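**Q** Predicted coordinates and the sequence they were generated for:
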Amino acid sequence: MVHQFSNGKPQEFFQTSVDRMATLSMRDNLQSLYLLMNKLYLRNPNQWREWGYTDASSAARDIRQAIEQQKALPALGNRRDLAALSYALSPEFRGDRVGAFIYAIGSMLVTAHGGRTEFFMTDTIDPQFVSNAARNIEKATWMLSQRQGANGELLLFSNEISEEGSNLSFAVEFGKIVARLDLLTQMLDERYRRIGLNYAQSLLLMNFLPVQ
């Protein structure tokens, strides 16, 4: 217990348990997203060349920075979150579809959490937006596995089911992101419900609220 306490960061003193959970959830979701990006580049090795990169690692690095620093991508016409996601999954898109797809989901996650990746007591997160982000990822995952170009080929190769075997690791990793978002939604709902109940109880019992 003492060892765990000593490993804490100073900023954690300004986080409730829900704030800490939201921060860790965002960290893990972004890591899952970057893992998916690397896997998509392996399955679609021609994509990173579309934006002039010399290797997939350079492309992935710039996409990560754009997400975490909330920078727009000129190659996407400065589109973000849902607008970028719709564009990245459209047959009209020309460019690195892997980078555009991952950037779009990453920027959507940050937007749904109020534009932050770390959370403190003074921050608020709308549970409905977090839940909506989970549903959007479910839809995007399905679209990723179904959308085809004019030539009849999938826009991006991800999950694979064939006579040689199955690779459903993409669906599994996206499922982890959705599960974390749904759990956070429930925690946020309970947090705000308790705040309301505590206030209602104080009125019912005619207790004055503490001021210090």
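**A** Thanks, I have the structure now.
**Q** from here on, contacts and neighbour counts on C-alpha atoms
**A** Fine.
**Q** So what touches stretch 120-133?
**A** 14-16, 19-20, 108-109, 112-114, 181-182, 184-186, 188-189 (Cα atoms under 8 Å, 6 or more residues apart in numbering).
**Q** Need the buried ones from these selected in PyMOL.
**A** Here is the PyMOL command that selects the buried residues among these (16 or more other Cα atoms under 10 Å):
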select buried, resi 15+19+20+108+109+112+113+181+182+184+185+188
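**Q** just the helices in this protein please.
**A** For the chain, applying DSSP state H gives helices covering 2-6, 17-43, 56-68, 81-88, 97-112, 127-146, 169-204.
**Q** just how off-centre is the shortest one within its chain?
**A** By that I understand helix 2-6. Helix 2-6 sits 30 Å away from the centroid of its parent chain (Cα atoms, centre = their mean, to the nearest Å).
**Q** Over to stretch 29-37?
**A** That offset, for stretch 29-37, works out to 8 Å (Cα atoms, centre = their mean).
**Q** List of residues touching it?
**A** Contacts to stretch 29-37, defined as Cα under 8 Å, 6+ apart, come from residues Ala60, Arg64, Val98, Gly99, Ile102, Gly106, Phe170, Glu173, Phe174, Lys176, Ile177, Arg180.
**Q** Between the residues you listed, which sits nearest Pro45?
**A** Distance to Pro45 across the contacts of stretch 29-37 (Cα to Cα) is lowest for Val98, with 9.7 Å.
**Q** so the closest one sits right up against Pro45, yeah?
**A** No - using Cα atoms under 8 Å, Val98 makes no contact with Pro45, being 9.7 Å away.
**Q** quick one, which of those two is more surrounded?
**A** Taking neighbours as other Cα atoms under 10 Å, Val98 and Pro45 compare with Val98 leading, 29 against 13.
**Q** wait, what's in contact with that one?
**A** By Cα under 8 Å, 6+ apart, the contact set of Val98 is Met37, Leu40, Tyr41, Asn44, Gln47, Trp48, Leu156.
**Q** change it to 10 Å
**A** Val98 sits next to 36-41, 43-48, 59-60, 63, 88-89, 104, 155-157 when contact means Cα atoms under 10 Å, 6 or more residues apart in numbering.
**Q** how much space between it and Leu155?
**A** 10 Å (Cα to Cα, to the nearest Å).
**Q** any residues in contact with both of the two?
**A** Asn44, Ala88, Leu89.
**Q** okay, pairing it with this:
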Amino acid sequence: MTAAHAHCHETALIGSPFRPALALPCLLLLAGCSSVPTNHGKVEGESFRGSELVQSDSNRMATIAMKENLDSLFIIMDKLYRRNPAQWRKTAESREAAIAYVRIAVMERQPWHELQDKRDVAALSLALQPDFEGDRVAAFIYAAADMMITSHGGRTSFTLVDGLDPQHVFNAARNLEIANWILNSRRAQDGKPLLLSNQLGDDGRNLSFEREMGKIIGRLDLIASYTTERYRRAVIGYGQGLLAGPFMQFLPVR
């Protein structure tokens, strides 16, 4: 029993006369403590696919992380377009159409012509220049996604024959941190922010952009650390096999 429950019981029991004025607050408190928690969803796995037969646990982990990171970038794109509607009008007749165009370019590894066919960090740098005149939201999301995919060897799905360079993945996380800082601090030629993203002010607070970007950086760091540890443990396991070999020989039984 919590202290609040105990106080309510003590108030109701001590003293002979019943006190309605105190009973109602206690009943409301008890009802609040016993209410059903809000449903925040549950973890659900994907349906089985034949491609998983050629994936190790680490391949599957990297594939899922890449999928979720790209989904997070597309969520960020939608948030940026909503706060910067003048940007999607440079690409399409509607926000939904602009999102679709960028998604196709990212997933099919098509060049984005406003970025002068640049890729990877070169495209990211151009998208964040103060004098960039194209759809900055599309350019930023496309460049960030292309840089991230490049750090994974140019792949979005991984099998037993694929390997990851953990340092490249780690560098991608740092690049996104730098890009996020530039987006929040650098000004366009007219003195305004490059893009309206986070909101901190007396009229409201909106940090959903920052939280979604943080998820991407966290996943990249986890994949980098996990891949490094997997390679390290493989070397240790090989050494353990060499050391334990002489002691693990079968003995004659007749």
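**A** Looks like it came in fine. If you're wondering where the values come from, they're calculated on a predicted model, not measured in any experiment.
**Q** looking at the helices of the first structure, which is closest to Glu118 of the first structure?
**A** helix 17-43 (4.8 Å).
**Q** looking at the second structure, where would I find the counterpart of that closest one?
**A** Across the second structure, the stretch matching helix 17-43 of the first structure (TM-score structural alignment) is residues 57-83.
**Q** what do you get for stretch 174-184 of the first structure?
**A** Counting by TM-score structural alignment, stretch 174-184 of the first structure sits on residues 213-223 of the second structure.
**Q** average distance between that stretch and the first structure?
**A** Superposed on the first structure, stretch 213-223 of the second structure shows a mean distance of 0.6 Å to its aligned residues (mean Cα distance after the TM-score superposition for the first structure).
**Q** Check what contacts that stretch and list those residues.
**A** By Cα under 10 Å, 6+ apart, the residues outside stretch 213-223 of the second structure that reach it are 58, 61-62, 65-66, 68-73, 75-76, 148, 151, 164, 166-177, 180, 208, 211-212, 224-229.
**Q** Sort out which of those residues are buried, if you could.
**A** Looks like those have 58, 62, 65-66, 69-70, 72-73, 75-76, 148, 151, 164, 166, 168-173, 175-177, 180, 212, 224, 226-227 buried, using 16+ other Cα under 10 Å.
**Q** List the contacts of the residue nearest in space to the middle of the first structure.
**A** Central residue of the first structure (Cα atoms, centre = their mean): Leu109, 3.8 Å from the mean position. Going by Cα under 10 Å, 6+ apart, Leu109 of the first structure touches 26, 29-30, 67, 81, 103, 115-117, 129-130, 132-134, 136-137, 181.
**Q** Check the alignment and tell me where it lands in the second structure.
**A** So, by TM-score structural alignment, Leu109 of the first structure is matched to Met148.
**Q** Ala72 of the first structure now?
**A** So, by TM-score structural alignment, Ala72 of the first structure is matched to Pro111.
**Q** could you check the distance from that match over to Ala123 of the second structure?
**A** Taking Cα to Cα, one finds Pro111 of the second structure at 10 Å from Ala123 of the second structure.
**Q** what is in contact with those two at once?
**A** Counting by Cα under 10 Å, 6+ apart, the residues touching both Pro111 of the second structure and Ala123 are Asp117, Tyr142, Ala143, Asp146.
**Q** Looking at Pro111 and Ala123 of the second structure now, which is surrounded by more residues?
**A** Ala123 (23 against 17).
**Q** pretty sure that one is in contact with Phe132, am I right?
**A** No - with contact defined as Cα atoms under 10 Å, Ala123 of the second structure and Phe132 do not form a contacting pair (11.3 Å).
**Q** what touches both of those two?
**A** Shared contacts of Ala123 of the second structure and Phe132, defined by Cα under 10 Å, 6+ apart, comprise Glu114, Leu115, Ala139.
**Q** Among those residues, name the buried ones.
**A** By the neighbour-count criterion of 16+ other Cα under 10 Å, these include these buried positions: Glu114, Leu115, Ala139.
**Q** Please tell me how far the closest residue to the first one other than its chain neighbours sits from Leu128 of the second structure.
**A** Right, Glu114 of the second structure. Closest residue to Glu114 of the second structure apart from its sequence neighbours, by Cα to Cα, 6 or more residues apart in numbering: Gly134 at 6.1 Å. Going from Gly134 of the second structure to Leu128 of the second structure by Cα to Cα gives 11 Å.
**Q** which of those two has more neighbours?
**A** Leu128 (23 against 16).
**Q** got the contact list for the equivalent of that one over in the first structure?
**A** For Leu128 of the second structure, the aligned position in the first structure is Leu89, judged by TM-score structural alignment. Counting by Cα under 10 Å, 6+ apart, Leu89 of the first structure touches Arg97, Val98, Ala100, Phe101, Ala140, Met143, Leu144, Arg147, Gln148, Gly149, Leu155, Leu156.
**Q** returning to that earlier point: who touches the match of Ala72 of the first structure in this structure?
**A** By Cα under 10 Å, 6+ apart, the residues touching Pro111 of the second structure are Ala105, Asp117, Lys118, Arg119, Ala123, Tyr142, Ala143, Asp146.
**Q** The last one contacts Val106, doesn't it?
**A** Yes - if you go by Cα under 10 Å, Asp146 of the second structure and Val106 touch, sitting 6.8 Å apart.
**Q** thinking again about what came up before, now the shared contacts of Pro111 and Ala123 of the second structure: which count as buried?
**A** Tyr142, Ala143, Asp146.
**Q** show me the contacts for the nearest residue to the last one once chain neighbours are set aside.
**A** Leaving aside its chain neighbours, Asp146 of the second structure sits nearest to Asp120 (5.4 Å; criterion: Cα to Cα, 6+ apart). The neighbourhood of Asp120 of the second structure, defined by Cα under 10 Å, 6+ apart, consists of Tyr142, Ala143, Ala144, Ala145, Asp146, Met147, Met148, Ile149, Thr150, Ser151, Ala172.
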